[in-house]
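In: missing the sequence, but the structure's below:
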């Protein structure tokens, strides 16, 4: 498998079109929007770290880069974006063609500047917020996960602890002789002032800030202490912590005030550490039933909202809860803090409502069935691990995008918030977080990926000076896991297409994987934002337009239709996207749909492609492991299949293999080959699981078993219960009325060639 860095290069930027059309009209004919997927801080050993400040263009703020034209004798550089002539400062006096700074070398289109950091760099802050309305077994699982997490934290990291059920308890961990708790009622919304006043953090009550420096007598050290100093106190606190003792009447849900708990946590961090990297890690085990953020009433006869309720506007708590979380998101973004959400419950807990605050602060999200499940346990551990397994959690980032004159930015889909800094290059049409040229990313990590949408608006002036190349520069300021301030600068160039008539150039620059993912992200956004939006119809129409624009055919003759190899698997991606959990919400709860979409919006292109179109590998005696068609015909009695559907990894044993395994053949000395065949998919599945966050669910099943549905749901139904052709012996059929890929493609050809 290619590592992500091979595909995306040092810049970690992939585009839907690598050659850009010249005009707005030509861009609209391309159907797939002009967009770039960027991973702002993906780690690569090839990126140089420069120990000095960047040189900026005096007109457009662009940073010196390999595409700048340099006049060495005159000591002048010309900005590629605005053509401004800039003088080198005196300390560049020795610059020459044989003595260049790193940022001018063509292979360093991405560089990172180490910015001056305070002598005592800011420490990372972790505030755990734990739901205690759990059964004893779940409580034990979550306590052991927390103990392990606190043990893995770096010694200098600051830790705090809040628990909640019917009320919110803020635990004072800086006072070891006697455990003290501040209690908040869970029923009413609290203002920032009330929270700080009750915690003794209001401006008049605060001692001199011991916050980030010596951490001695400062009031803040009551609630947040370095991990090395409070590990014992926290472990004792967890030992004594009980599940919520408030009585729950028969026929009712427990009273849970998730909204108030998160408000209190945000208020506390805002008073103690405004503007420095901090994370609220919320561990939620059920729905909020009282106070702000309520998603369902306490009465069990009222079910949690479904997609149907949301479509009909019949979910009475939904809009109010979303409004509450939008305000919380504003507050956290203003403070520079992150909300991470770990939801573990068999029913919904309100991920759909909380999506806005997790996504806008760049938080992590994991949805599992239980705090004892490996999906939660292993994912939670990954956050705190260092070394190879580290997620590279960074804080307090801002992204700024600069571009050539004729390019405007429509917005970004992904974990960030618009800073509303309108510049000359902000477009009027907004997609996602727009109306700006810079964005806030309170939390970001090595795998964070954003999708930027561009608009082309050539001015009258630029028509005369046809420059062949266009340039984009991405500037990411952030605090790395060690607390140092960094600025990463990526400058990329692409070519303008020569003329509108010539579509061959565009075809050569088409990236079908990136385009499929961008379409999936765009359609998910439209399904959330636009009422009565028919996703399947929109996708089908887009695909027909693309095929009739870029396919080769004779009018009205489907048999002559062919697609360039650069487009050849795009229809298949669209077929799988139509059937995916992003478009077909029927079988999923609003929480699951929100979860899938949040991950789709923040993962790399290669990971997102697997979410849309899973990969299938076949294992058999007759041949080495090989990729198999994502089709029901790949099932065979004497094969094992390994399906990677991103959120789950399925090992599927054919009937004969399962029978032999049940008879124990693999344990006999003369059947070593069979034992190895059984083991191989498990080893490969383990490799997939180790590299992925959140950790996927592993399903091991047999043909005709109840769990086989995890595989069958993802396969192309070329053989169904009403198929006309024969089904091979040992294969399988799918009980569905969905069309197969072949039928889909025949319809597509017919419609694409219509005059």
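Out: It's in. Please read these numbers as outputs of a predicted model, since none were measured by experiment. Numbering: from 1, shown residues only.

In: Every contact and neighbour count from this point should use C-alpha atoms.
Out: Noted.

In: burial count for residue 306?
Out: For residue 306, the neighbour count with other C-alpha atoms under 10 Å is 17.

In: do the same with residue 59
Out: 13.

In: Which residue is the nearest non-sequential neighbour of it?
Out: Spatial nearest neighbour of residue 59, chain neighbours left out: residue 84 (6.7 Å); criterion: C-alpha to C-alpha, 6 or more residues apart in numbering.

In: again with residue 235
Out: residue 147 (6.5 Å).

In: Which elements pack onto whichever strand or helix holds residue 235?
Out: According to DSSP states H and E, residue 235 maps onto helix 227-240. If contacts are counted by 3 or more C-alpha pairs under 8 Å, 6 or more residues apart in numbering; DSSP states H and E, helix 227-240 sits against helix 136-152, strand 158-164.

In: Show me what the last one is packed against.
Out: When contacts are defined as 3+ C-alpha pairs under 8 Å, 6+ apart, strand 158-164 packs onto strand 125-131, strand 167-172, strand 225-226, helix 227-240, helix 258-272.

In: Just give the number of residues close to residue 315.
Out: So residue 315, with other C-alpha under 10 Å, has 17 neighbours.

In: how far away is it from residue 574?
Out: Here the distance between residue 315 and residue 574 works out to 31 Å (C-alpha to C-alpha, to the nearest Å).

In: same check, this time on residue 700
Out: The value you get for residue 700 to residue 574, if C-alpha to C-alpha is used, is 28 Å.

In: same thing with residue 541?
Out: 11 Å.

In: try it against this one:
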């Protein structure tokens, strides 16, 4: 029999699912005591080359409140041609097309290896893909030139039949007409007045095709207008138009910020797509070089002496534009999400640009392209190129009116989801009253999918303690994902999975062995990050600590050998191991929960990517990976601890957002002496080059492109490494100075060992 570790890996590879618990407590009371809820990390469109689409529509349960899809867990009566739904137990008749089925002639959806299956439900002509560029012209000439070159390059990477449009903004907003030959023509709007879709439609002289109401347009209808044209038709004209873009001509007085009408520009972009291409896959790609300073959505005034809001201002309720701007962008995000339109934000500036207020736009619309850098030059260009390359390969999954819904057994209900999704307010019998994240619904909309987009789903066991589940019973969950394929087909991917029930009193060891620490850690981290959006930082940390203490205390209940005295025995940590404590220690110090030394924009950027990445990438974000290079052997992973920082080592740290190479004190001195340029020290040259090669490989595959840092002992940028490692040795541990046991960190932060000791002490005192 496969171990739980192998079972978990097989399920993730086949179905893209990781549960926190792989054996479930059979009652609501026991599930509550487990502290970590039953939850799943689900990657709806996980790449499966061995998954051919089925060329017919799925068979659904006939009960109106269920509508589950036929799956391998259903009981089938081949003689009577009936099947019993494993969710509501409704007996259903097979359609006539299944007349030939038997025990030896089963359709694919009944085979155990097809717990994930994909159906083609609609064949048709390709739907148009739309790219609407919204470009800030209030940036320096050097950055504007780099941005124009990037946009011109991007045109060659778009699908030829894709529609493209251009809106530029500064003090005024210009909607460029692309159908004109030999002349540049645009409609100019004031940057201080908002417009709804109907007003915009009248001003631009656009008509809304009646046939497109409620569904995507077909190819026999006009698929373009004066403002949105196929790339292959306007490639040359648009390239010239981009090349001719100039800085905003309105003068900027000394001591003032340029007047930037970002809120109105985004509103016009959303309205333009809303009135011309509703319910059609589209991306609004917004390139900004500073904060909005006038009109709806402004985040700061034009006086340079007035700085943009900080965390301190927000805590003291001193950010006077925050609430009004946030409300404006939330309205735009809701309108865009309702029509399946994605809003990408590329913010390139030395100061903040208002991403905190605009975070709902990428978060609610499923953006994968949100970027926060300091310049429109090399790192930005590389990231944008990779985005378009991903679009050209995966645009099958990135556009369209995608929806996602789970179906559950009677004993389980859905509490909510955390990720790049919005609620569709679909009430049903499987919806829990206890909401977690985006709850109160059994169906969500995800405008932008890619193969790594991962949602966190939280469930609640509702079976009562006095209602035993029959021996051998299993709880089942079915995930149904609808999306648009590049061929024009609508597809449904169905994943059905089940887990055993167990009595927490008599089978605690089985439940404990099924605990997936990695999945549980990320699921709890997403909960903490979600709470951090609306609660004070210290309150979130206290909540996280209480959860850990409860988990330890719960573990001691089932440990007959623990005296509950001054310490906890090792058996008490069957549920919560050293690794989980280490992860939570680094989570408490991460930029997802700690706002110190991070601007509000940076925190929003980090949280956006954390809430959409898969488990592997999310683990790296919280607990970076550290590799050591030395003459003692090949590169090896080492602890993220100050004891790993040795003079004769080179360290490579991957934090997802940064790739850092750190040279120890001795190695740095050898490098300064240029030993690597001497023929007799060829091995030292290879040692220096090895981490660089590995870093370049990461830089070439990661999206968005990480920041590359090359530093050494005593260097100013070494702080990025020192702030991430566990400070097991500090200036307070004077006996470690001068010893070959690592580098002491000048900090007052507690170490992992102190954190764990204090946690154990609190758990024991609470349980006593």
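Out: Yep, that arrived. Everything numeric here is computed off the predicted structure, so don't read it as measured data.

In: Drop the TM-score for these two in here.
Out: Once superposed, chain against chain, the TM-score is 0.95 (TM-score structural alignment, normalised by the length of structure 1); 750 aligned residues with a C-alpha RMSD of 2.5 Å.

In: which residue in structure 2 lines up with the residue nearest to residue 235 of structure 1?
Out: With TM-score structural alignment defining the correspondence, residue 147 of structure 1 maps onto residue 152 in structure 2.

In: quick one, what contacts that match?
Out: With contact set as C-alpha atoms under 8 Å, 6 or more residues apart in numbering, residue 152 of structure 2 has these partners: 239, 242-243.

In: quick one: which of these is nearest residue 302 of structure 2?
Out: Nearest to residue 302 of structure 2 out of those is residue 242 (C-alpha to C-alpha; 27.1 Å).

In: What number of residues are in the vicinity of that closest one?
Out: Neighbour number of residue 242 of structure 2 under other C-alpha under 10 Å is 17.

In: Look up how far residue 266 of structure 1 lies from the alignment partner in structure 1 of it.
Out: Matched to structure 1 by TM-score structural alignment, residue 242 of structure 2 sits across from residue 238. Residue 238 of structure 1 sits 22 Å away from residue 266 of structure 1, taking C-alpha to C-alpha as the criterion.

In: what does stretch 596-607 of structure 1 contact?
Out: Counting by C-alpha under 8 Å, 6+ apart, 4, 37, 39, 355, 359, 365, 413-415, 447-451, 513-514, 517, 521, 524, 581-582, 608, 611, 646 sit against stretch 596-607 of structure 1.

In: sorry, back to before: more neighbours: residue 700 and residue 574 of structure 1, which one.
Out: residue 574 (22 against 15).

In: OK, contacts around that one?
Out: Residue 574 of structure 1 neighbours (C-alpha under 8 Å, 6+ apart): 516, 539, 543.

In: how near is it to residue 552 of structure 1?
Out: 19 Å.

In: any chance you could map the helices in the stretch 651-768 of structure 2?
Out: Assigned by DSSP state H, counting those that start in this stretch, the stretch 651-768 of structure 2 shows helices spanning 665-672, 682-701, 719-722, 752-767.

In: Could you tell me the angle between the second one and helix 665-672?
Out: Yep, that's helix 682-701 of structure 2 we're talking about. Angle of helix 682-701 of structure 2 versus helix 665-672, following axes from the mean of the first three to the mean of the last three C-alpha atoms, to 10 degrees, is 100 degrees.

In: which part of structure 1 lines up with helix 682-701 of structure 2?
Out: Using TM-score structural alignment, helix 682-701 of structure 2 pairs with 672-691 in structure 1.

In: Repeat that for the first one.
Out: Correspondence between helix 665-672 of structure 2 and structure 1 is established over residues 655-662, with TM-score structural alignment as the criterion.

In: Same question for the third one.
Out: When structure 1 is aligned by TM-score structural alignment, the counterpart of helix 719-722 of structure 2 is residues 709-712.

In: rewinding a little: I'd like to know how far the residue nearest to residue 235 of structure 1 sits from residue 256 of structure 1.
Out: For residue 147 of structure 1, the distance to residue 256 of structure 1 - C-alpha to C-alpha - is 23 Å.

In: Which part of structure 1 matches stretch 40-58 of structure 2?
Out: Residue span in structure 1 matched to stretch 40-58 of structure 2, by TM-score structural alignment: 36-54.

In: Show me the contact partners of the matching stretch.
Out: By C-alpha under 8 Å, 6+ apart, stretch 36-54 of structure 1 touches 5, 10, 12-16, 63-64, 102, 108, 110-115, 444-453, 474, 476, 488, 514, 604-605.

In: now those: which count as buried?
Out: Buried subset of the contacts of stretch 36-54 of structure 1 (neighbour count, 16 or more other C-alpha atoms under 10 Å): 10, 12-16, 63-64, 102, 108, 110-115, 444-453, 474, 476, 488, 514, 604-605.

In: taking those one by one, which sit in strands?
Out: 13-15, 110-114, 444, 450-453, 474, 476, 488 (DSSP state E).

In: what's the matching residue for residue 260 of structure 1 over in structure 2?
Out: In structure 2, residue 260 of structure 1 lands on residue 264 (TM-score structural alignment).
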